[in-house]
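> Coordinates for the following, if possible.
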Amino acid sequence: MSHSLGIVIESLVAVLLILTIAYCMLLNKRLKRLKADEQSLKATIGELITVTEIAERAIGGLKHTVRDVNENLGSQISAATALAEQLKAQLAESDAVVRRLSKIAVAARPLTETDPDAPRVSAARANAAAAQAFAERRRPDGIAA
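Okay, here's the model as predicted:
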């Protein structure tokens, strides 16, 4: 019996060794897959770092561009505001000129016979009224508008 007990123990040890070898082979495959994944992960991390650096440089360039555009836009808005004020003043002045011209035209218009209620104005008075309207057009610098 001692002989059969030795064979049983030896057989049991052999089976355990076979199971250990099989498990070691399985672990080896998993470790190889893990190492392959580690290499691809390192490559991915390297690419990610490169792309991040490029993005940071691009963001810096965009910030610089935005700053330049903001400065240019601010100066253009200031110039446009000044031009708008200048145009507003010129429009007001032109409106005054048109009003004076209409006074001149009314004063210089001969009376027609179709308007019997209109007062009769002599040519001398019409010329005096036109000259008065022209004198009102004088600018502060002494030149007539």
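
> contacts and neighbour counts: CA atoms only from here.
Noted.

> Tell me which other helices or strands the longest helix that the chain contains touches.
When the chain is parsed with DSSP state H, its longest helix is helix 2-108. When contacts are defined as 3 or more C-alpha pairs under 8 Å, 6 or more residues apart in numbering; DSSP states H and E, helix 2-108 packs onto helix 123-136.

> returning to that earlier point: and the angle for the longest helix of the chain with helix 123-136?
150 degrees (axes from the mean of the first three to the mean of the last three C-alpha atoms, to 10 degrees).

> Give me the distance from helix 2-108 to the chain's centre.
Centroid separation for helix 2-108 versus its chain: 19 Å, with C-alpha atoms, centre = their mean, to the nearest Å.

> element containing residue 115?
Assigned by DSSP states H and E, residue 115 falls within no helix or strand.

> From residue 100, how far off is it?
In this view, residue 115 and residue 100 are 24 Å apart by C-alpha to C-alpha, to the nearest Å.

> Now the second one, please; I'll put the structures next to each other:
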Amino acid sequence: MSHSFGLVIESLVAVLLLVTIGYCTLLNRRLKRLKADEHSMRAMIAELITATEIAERAIGGLKVTVRECDENLGAQLAAGTTLSAKLAKQVTAGETILNRLTQIALAARPAGADVEAPAATVAAEQAAPAQNPSAQNMSNAKALLAAAQAFSERRRATGLAA
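Purely as a prediction, here's the structure:
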């Protein structure tokens, strides 16, 4: 019995040894796969680092571009504001001159023209709502131009023009 007991123990150790060898083989395969995955992960991490560096450089370039655009737009805005102020002054001066010319034209009308003018003005005012504002301004400007030319011709005819 001691002989068969030893044989059973020896057989059990041999089976356990075979199971251990099989398990070690399985672990070896898994470790090889893990090593291969590690190499691919290292390659992926290197690519990610490279992509991050490229993105950082691109962001730096974009910041410089935004700064340049901001400076350029600021300069253009300042120039536009200055030009707008100049135009506003010129428009005001033009309106002043237009008012003076209107006063001169009204003062230079003969007495008979004053009677006809209100009737024409009333008819023009009644027709004005049907027109758009730019057409009304254009007709007022043409009327003013005609009045100024007539005034100038009368002054030249009487010898009072400069």
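
> Give me the TM-score for these two chains.
Once superposed, the chains reach a TM-score of 0.76 (TM-score structural alignment, normalised by the length of the first structure), with 118 aligned residues with a C-alpha RMSD of 1.9 Å.

> How many residues are close by residue 105 of the second structure?
Other residues within reach of residue 105 of the second structure, judged by other C-alpha atoms under 10 Å, total 20.

> Residue 106 of the first structure too?
For residue 106 of the first structure, the count of nearby residues is 14 (other C-alpha under 10 Å).

> Please report how far it lies from residue 89 of the first structure.
Separation of residue 106 of the first structure from residue 89 of the first structure (C-alpha to C-alpha) stands at 26 Å.

> repeat for residue 103 of the first structure
Distance of residue 103 of the first structure to residue 89 of the first structure, given as C-alpha to C-alpha: 21 Å.

> If you count surrounding residues, which of the two has more?
residue 103 (17 against 12).

> Which residues are in contact with the spatially closest residue to that one that is not a sequence neighbour?
With sequence-adjacent residues excluded and distances taken as C-alpha to C-alpha, 6 or more residues apart in numbering, residue 103 of the first structure is closest to residue 133, at 6.5 Å. By C-alpha atoms under 8 Å, 6 or more residues apart in numbering, the residues touching residue 133 of the first structure are 100, 101, 103, 104.

> Please pull up the equivalent of the second one in the second structure.
Correspondence of residue 101 of the first structure to the second structure, assessed by TM-score structural alignment: residue 101.

> and that match, what does it touch?
With C-alpha under 8 Å, 6+ apart, residue 101 of the second structure has these contacts: 144, 148.

> ok, it to residue 58 of the second structure distance?
Distance, residue 101 of the second structure to residue 58 of the second structure, by C-alpha to C-alpha: 62 Å.

> and what of residue 95 of the second structure?
54 Å.

> Pretty sure residue 108 of the second structure sits against residue 149.
No: in this structure residue 108 of the second structure lies outside contact range of residue 149 using C-alpha atoms under 8 Å: 11.1 Å.

> Which one's more surrounded, the two?
Applying other C-alpha under 10 Å to residue 108 of the second structure and residue 149 shows that residue 108 carries more neighbours, namely 17 against 13.

> The closest residue to the more buried one other than its chain neighbours: what's it in contact with?
Closest residue to residue 108 of the second structure apart from its sequence neighbours, by C-alpha to C-alpha, 6+ apart: residue 151 at 6.2 Å. Residues in contact with residue 151 of the second structure (C-alpha under 8 Å, 6+ apart) are 105, 108, 109.

> Can you tell me how far the second one is from residue 139 of the second structure?
If I follow you right, that is residue 108 of the second structure. Distance, residue 108 of the second structure to residue 139 of the second structure, using C-alpha to C-alpha: 20 Å.

> And for the last one?
According to C-alpha to C-alpha, residue 109 of the second structure and residue 139 of the second structure sit 19 Å apart.
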